[in-house]
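Undergrad: Take this sequence and fold it.
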Amino acid sequence: MQKNIQGRMVPKQGLLRPALVAAMLAGTALTAPMLTPAFAQSYSFSSVRVEGNATIETATVLSYLKIPRGAEISAAALNDAYQRLVDSGLFESVEIAPQGNELLVKVVEYPTISIVNFEGNKRLKDEDLAGIAKSQSRRVYSPSQAEADAAAIAEAYRLQGRMAATVDPRIIRRDGNRVDLVFEITEGKVVEIERLSFNGNRAFSDRRLRQVLQTKQAGLLRTFIQRDTFVAERLDLDKQLLRDFYLSRGYADVQVLDASSDIARERDAYFVTFSIREGQSFNIGKVDTVSEIEGVDAAEFEAVQRIRSGETWSPALIDNNVTRMENLALRKGLNFVRIDPRIVKNERDGTLDVQFAIVRGEKVFVERIDIEGNTTTLDQVIRRQFRTVEGDPFNPREIRQSAERIRALGFFKDAQVNAEPGSSSDQVVVNVDVEEQPTGSLSLGASYSVSDGVGLNVGFAESNFLGRGQSISANITSGTDSNSASFSFAEPAFLGRDVALKFSSAYRETNNQNAAYNTQSINITPALEFPISELGRLETRFSFAQSTLSGVDDTDSSQILTRDQDRGTITTSALGYTFSYDTRISGVNPKGGILLRFSQDFAGLGGNDTYLLTSGLALAENKILKEEVTVRAVFEGGALAMLGDDPSRVTNRFFGNNKIRGFESNGIGPRDLNAPNEDALGGNLYAVARFEAEFPLGLPEEYGINGGLFLDIGSVWSLDDTDGGAAGGQAVDDAFHLRSSIGFSVFWDTPIGPLRFNFSKALVKQDYDREQAFDLTISTKF
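TA: This next block holds a predicted model:
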């Protein structure tokens, strides 16, 4: 090898070039009486002498030559021996020269790498690049490997959108046949996606379809967002996401024809266009069930269906019903029964007739389940996502659903589940290949809310603790008016079953948070959660809590609060449950669904507080106007019923905070107007109805900013103790007084989380209520 003017390694020509070796060998045969044609030249060597090898054994050189001693070889064979030695990658240059009965081999070894350096890199750290490059210190330098490393590093930059990145390997020669290998990197700028557009879409706008894609346009926060970086491999996923989007809305014939990408002339931006052929949307037509297995009654299977004529057709709707019917077959002990959905298209009236056929499937068993790629996650975490074990009948549908459950864990960057033939024709092997991704986070930052003021918070969260699939989190927040700490732990498969074991604890103290008193509370709650139906879950829990009220001003505060304070520390021991029913998790209606939640806690198993706390929530949401607008209605309420002689205390009562917008924290509800500070007392009952719509504002969607309108109606009322201690024993007004407000919201999806800015106006209120025209919160998803 030789250096060129840039210092890069280039091949040095040996004595024998492959194309001319025959002629040159012929020329070296000085003892021959006459010049013979190269193809007729032959040689026989009694010895081979190797020169120039310092670290590589002579035997290694001979093993590549493969020239038998004393045997006659042709010029072509000698040329092949030379080429094998060159291709070994061990030598910088190679020369071979026949000298009578001896073959002289001169080699120059490649130098040893002293150090590997990276220069010019800022976006990728040295340790990251060292993991990509295979050239390492104290190993023999290979120009081909250095070039391969340079290409791999450039590819890593390309995946980050830096298409103009260049990587040049350089060497610096040192004494002792050593070199320093330096990768000179020019990172270039990130090539972002300037525009995502669509051709052929009629039913949905470009704005709506962009929300489906994983790839995003570069926008206002392009410095922080990486999904706007062009990655060619991501386009295939986007095409599948688009297809799934249309299929779930009844477009059975949809085709995503192409995804083309064009780079700007300045090579600083991409323009991506998806071509779509929508077809028409179909509804479910006639539905029936037939049995092709003797002795199997189709009526029993038809009874478990949840599909009706007139519904929008979707693959999820069909799969859900097939799964119900196949589960019924398993419960009845019918193995190797398959449900075949047979679809008949009626294009004239836009319907699809569905016939579920009960047929006999092939007798194939699961031989084994092989899992690879899980360096952190335990095998059992992946295996429990399968409803099938070794030896069970093979069900392709169940394997696909298991793959979806594995991906839904969020532990893996990629998860592939495939079935391959086993050791016999009636056996299959299920192969699971996963790629781990980080599942933990550590946060340190500041927060702000109108009610709590400015706060500092430290948080840690891990969703795959020790690779066991367990989640753990801890948070500490210190604010102007409050301090809090919380810890939670969850085991999603307690005792290997679909039972979640949960544990949470929290500590909170407030200091004059819109009230002339302080509170301190601690709560510890273990719980078990498990499914009781396809869409319903039940949580049972035990909770232990202590609360203390202090800092009540005897002069300015209500006598009700003074009496609450005199009760000292209240200890509560309670059993409770929460039932939830959520149709959104089925995926049948991608436009929305309903959520029902009902909970009760009975306190009185210990401690000095006895009550029944009941709360409920009902939510319904749907997307309208070509799914551009989301409408939502939420109905929520709660009741605190004291079962002993003691009245409720302010630390247990409802205040309606964040329930009715347009009012401050502790801004509504019963209030002692005879007390100078008119502190809010809270209520034993509350009820709220909230109606809102979320819609685009016409801004570029890559900014992540939408608008909303809302109307809130509700109240907080009812007290056990209404004696405020005023002259003449005048009672506190704890009657039901309706409040309402309207407002406008701005939703902003930022890298630190979804923010919501509320601008409110109270319509119906009491004179003593405290209004709040502006509020900034984290956007909540039920």
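
Undergrad: Could you use CA atoms for every contact and neighbour count after this?
TA: Fine.

Undergrad: What's the local residue count around R497?
TA: 10 (other CA atoms under 10 Å).

Undergrad: can you check R265 too?
TA: Counted with other CA under 10 Å, the neighbours of R265 add up to 8.

Undergrad: Give me the three-state assignment for it.
TA: Recorded secondary structure, R265: coil (DSSP: H, G, I helix; E, B strand; the rest coil).

Undergrad: gap between it and F271?
TA: Distance of R265 to F271, given as CA to CA, to the nearest Å: 11 Å.

Undergrad: Which strand or helix spans N457?
TA: N457 belongs to strand 453-465 when assigned by DSSP states H and E.

Undergrad: can you give me the helices in the stretch 1-150 of the chain?
TA: All helices of the stretch 1-150 of the chain, identified by DSSP state H, counting those that start in this stretch, fall at 21-28, 58-65, 75-87, 126-132, 143-159.

Undergrad: quick revisit: what helices or strands is the strand holding N457 leaning on?
TA: Helices and strands touching strand 453-465, by 3 or more CA pairs under 8 Å, 6 or more residues apart in numbering; DSSP states H and E, are strand 440-449, strand 470-479.

Undergrad: tell me the SS of the most centrally placed residue in the chain?
TA: The C-alpha lying nearest the average C-alpha coordinate of the chain belongs to G410 (CA atoms, centre = their mean; 4.8 Å). Classification of G410 using three-state DSSP returns coil.

Undergrad: where's the nearest residue to it once chain neighbours are set aside relative to A75, distance?
TA: Excluding the flanking residues, the one nearest G410 by CA to CA, 6 or more residues apart in numbering is T439, at 7.7 Å. Counting by CA to CA, the separation of T439 from A75 is 62 Å.

Undergrad: ok, those two, which is more surrounded?
TA: A75 (20 against 15).

Undergrad: Does the more buried one touch A22 like I think?
TA: Yes. Judged on CA atoms under 8 Å, A75 makes contact with A22 at a distance of 5.4 Å.

Undergrad: rewinding a little: so which of the helices and strands packed on strand 453-465 is the most packed in?
TA: Among the helices and strands packed on strand 453-465, strand 470-479 has the highest mean neighbour count (mean count of other CA atoms under 10 Å), at a mean of 19.

Undergrad: and for comparison, fold this next one:
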Amino acid sequence: MNFLKALCLKLIILIIFNTVSANSYGGEIIVKGNTRIPKETVITYSGITNTADATSNQIEAAIKSLYTTSFFSDVRIEKKGANIIVTVEENPLIRKIAFEGNKAISDDSLKKVTKLQPKAIYLPSQIHLDSKAIETAYNKQGYYEVFVEPKIIKLPENKVDLVYEIKQGQKAKIKRINFVGNENFTTEELKEHILSKEYAFYRFFSSADMHDPDKLHMDQELLKRFYQCNGYFDFEIKNTTAELAPSRDGFIITFLIEEGKKYKVQDFSVLTNVKGLPKDKLLEKISLTKNATLNLQDIEASEEAMTKYLGANGYAFSEVTHDVIKNSETGYAIVRFMIREGMKFYINKININDNNRTMDKVIRRKMKIEEGDYYSNTLIEKSKMEIINLGYFSSVDFKNKRTAFPDKVDIDINVKETSTGSMNFLIGYNDQTGFMGSVSVAENNFLGKGQAVELVLSKASQAEQAIFSFTESGFFNQPIDSGFDLYTGKVIDKYSKYSHQETSGGLRMQYELLHGLYHGLRYNLKRFDISQSGGSKSLTVQDFSGIAYNSSLGQTFSWGTLDSRIRPTKGVRFTLMQDLAGLGGDTHYIKHQVIADMFFPFIKKHSA
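TA: Reported below is the predicted structural model:
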């Protein structure tokens, strides 16, 4: 009896629960079209809990919510009686991602800039963003005509392969470089002192004529330095623009500059709060000359000399800075060198990043500081400029990084490499040798070792020659340039009817003895072979016919104030050359040469 009562009670409760349930929900949510996504997940993301009271607004919100998950390419929700029917079409899975037509940038590099990966859900919006990221990567490499078209290959089981078809187009070169506001230096002069170069057909081995925003920033620094090395300490770059030509095949770069006034040195002094410093000794380290043009290089050389003196005399943590007090009315300036006792920081590690080609040691040997040295802003700035002057990088950036030690810092050197090779062709005519053709190939950072290699071959109807040159810029990791030269050539004189053949080899080295003073040593061995040709009856030719050797040892001292050692446009240079022949061979002599060069613009063009 008690069992029957309990059973009846349970049936009544179940009927009441079903009635309440039916009244609350009025039906069920039916999900169709899902294969990977569980039904429960679809219902949860839809946000629908009450089928009976679901309004059109709630259904519309559920559709948007399901689209937001990115799981589905199509969502439809409809109400049938007491039930809600949710029909979905799932986005396919990406099986494989491939790149086609990408000659300039590798697959691995493109994978780093795109977000979608294999086994991810196919998302049209993300594919669009990844296509733009690929275009941006190509823009940074100088390709502004690039076109990226993503293509989908449908596979069974709702999977796809994604292929990015890339049409690179041509590299956008620098079509023209303009300077506006240059009154004291011509546009051609200023072009010589920046990294960016205008497009030229013979620069196919170089990236100097390719637009690069980082390189443009370096150009601004180099321009400012050039002007300050010529006395223009008010120099400013008002604006720099790089406009893509309407044809999208090149850039027009414009520097808007204000040169300001040129200053001369009125006086200089040393100020310090460090006790016991001998100011007279420090004044001797200053390279400035009164009434001479104010030169940033002289200021830097003075700071470096004082820093070395301080370090050698127990003031290792003193910092040398300078201040230039200018008088625009008189055109004179006073330079104050300030020495203060800085915080005692040591350099823990020096990390060099992004030098994929250039070896670490090539960069490190240009550093004025090493790991374990005390931290010096002066020497760090000098090191940065030395690395820039290598010409191997379009950008050089020093960043300090804290370490676990309170008195130590790490220095990160971030570089961006640029092309260092070149090829030149020459065609000419000479009355003695006839038409001549010449080709030269040069690489200034051979195998990333900082070595310079050059090969020159020339041929004419009456002459031919070959020259090979090799230079090591860090002999035994010291600031010494050393190398060797090989030469062979032959000339036939069609008038005197004799041939002259020369073969030679030489060793050389050069180093900076003092600031601006260079000393070089060299040894040369030459072999001459003079012979008659075409029945020459010249007694002179007959006397000198035969083979002779010349063995000579020489040295060179060179000092100057040139604005550029490679392409000087201003300044003077004095050179003393001495050679002694007779260390073996057939000729004996002592030769002295004194050469004085002065460079100045013959015609000043105020071109913009």
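
Undergrad: residues contacting the corresponding residue of the second structure for the residue nearest to G410 of the first structure?
TA: When the second structure is aligned by TM-score structural alignment, T439 of the first structure is paired with T420. The neighbours of T420 of the second structure, taking CA atoms under 8 Å, 6 or more residues apart in numbering as the test, are S206, G391, Y392, E443, N444, N445.

Undergrad: The same query, at a cut-off of 10 Å, please.
TA: By CA atoms under 10 Å, 6 or more residues apart in numbering, the contact list for T420 of the second structure reads 205-208, 390-393, 442-446, 448, 452.

Undergrad: got the end-to-end distance for stretch 162-178 of the first structure?
TA: Criterion CA to CA; first-to-last residue distance in stretch 162-178 of the first structure is 33 Å.

Undergrad: How about stretch 384-398 of the second structure?
TA: Taking CA to CA, stretch 384-398 of the second structure runs 7 Å from one end to the other.

Undergrad: That stretch aligns to what range in the first structure?
TA: Stretch 384-398 of the second structure maps onto residues 403-417 of the first structure, going by TM-score structural alignment.

Undergrad: Report the distance from the matching stretch to the chain centre.
TA: On the basis of CA atoms, centre = their mean, to the nearest Å, stretch 403-417 of the first structure sits 9 Å off its chain's mean C-alpha point.

Undergrad: Likewise for stretch 295-307 of the first structure?
TA: For stretch 295-307 of the first structure, the distance to the chain centre is 37 Å (CA atoms, centre = their mean).

Undergrad: which of the residues in it are buried?
TA: By 16 or more other CA atoms under 10 Å, the buried positions in stretch 295-307 of the first structure come out as A298, F301, E302, Q305, I307.

Undergrad: quick one: it aligns where in the second structure?
TA: Counting by TM-score structural alignment, stretch 295-307 of the first structure corresponds to residues 276-288.

Undergrad: just so I have it, where are all the helices in the first structure?
TA: 21-28, 58-65, 75-87, 126-132, 143-159, 206-210, 234-247, 298-302, 315-331, 379-383, 396-408, 559-566 (DSSP state H).

Undergrad: The second one - contacts with which helices or strands?
TA: In other words, helix 58-65 of the first structure. Secondary-structure packing of helix 58-65 of the first structure (3 or more CA pairs under 10 Å, 6 or more residues apart in numbering; DSSP states H and E): strand 47-51, helix 75-87, strand 102-109.

Undergrad: okay, these in CSV with distance to I115 of the first structure next?
TA: Output for these, formatted as CSV (distance: least, CA to CA, whole Å):
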stretch, distance to I115 of the first structure
strand 47-51, 28
helix 75-87, 25
strand 102-109, 18
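
Undergrad: between these, which gets nearest to A156 of the first structure?
TA: Closest of these to A156 of the first structure is helix 75-87, at 28.2 Å (criterion: CA to CA).

Undergrad: Only the buried residues of the closest one, if you could.
TA: A75, A76, A77, L78, N79, D80, A81, Y82, Q83, R84, L85, V86.

Undergrad: what does stretch 405-417 of the second structure give?
TA: K408, V409, D410, I411, D412, I413, N414, V415, K416, E417.

Undergrad: now do stretch 160-170 of the second structure
TA: By 16+ other CA under 10 Å, the buried positions in stretch 160-170 of the second structure come out as V160, D161, L162, V163, Y164, E165, I166, K167, Q168.

Undergrad: show me what contacts the nearest residue to R76 of the second structure once chain neighbours are set aside?
TA: Excluding its sequence neighbours, the residue lying closest to R76 of the second structure (CA to CA, 6+ apart) is T87, at 5.1 Å. Contacts for T87 of the second structure were tallied using CA under 10 Å, 6+ apart; they are I30, V31, K32, G33, N34, V42, D74, V75, R76, I77, E78.

Undergrad: Ok, A242 of the second structure next?
TA: A242 of the second structure touches 174, 176-177, 211-213, 216, 250-255, counting by CA under 10 Å, 6+ apart.

Undergrad: Give me the buried entries from the residues you listed.
TA: For the contacts of A242 of the second structure, buried by 16+ other CA under 10 Å: I174, I177, H211, D212, L216, G250, F251, I252, I253, T254, F255.

Undergrad: Give me the aligned partner of G331 of the second structure over in the first structure.
TA: By TM-score structural alignment, G331 of the second structure lines up with G350.

Undergrad: State whether that match and G285 are indeed in contact, as I suppose.
TA: Yes. Between G350 of the first structure and G285 there is a contact under CA atoms under 10 Å: 8.6 Å.

Undergrad: Of these two, which one has the most company?
TA: G285 (22 against 14).

Undergrad: ok, so what distance separates the match of G331 of the second structure from Q280 of the first structure?
TA: Taking CA to CA, one finds G350 of the first structure at 7 Å from Q280 of the first structure.
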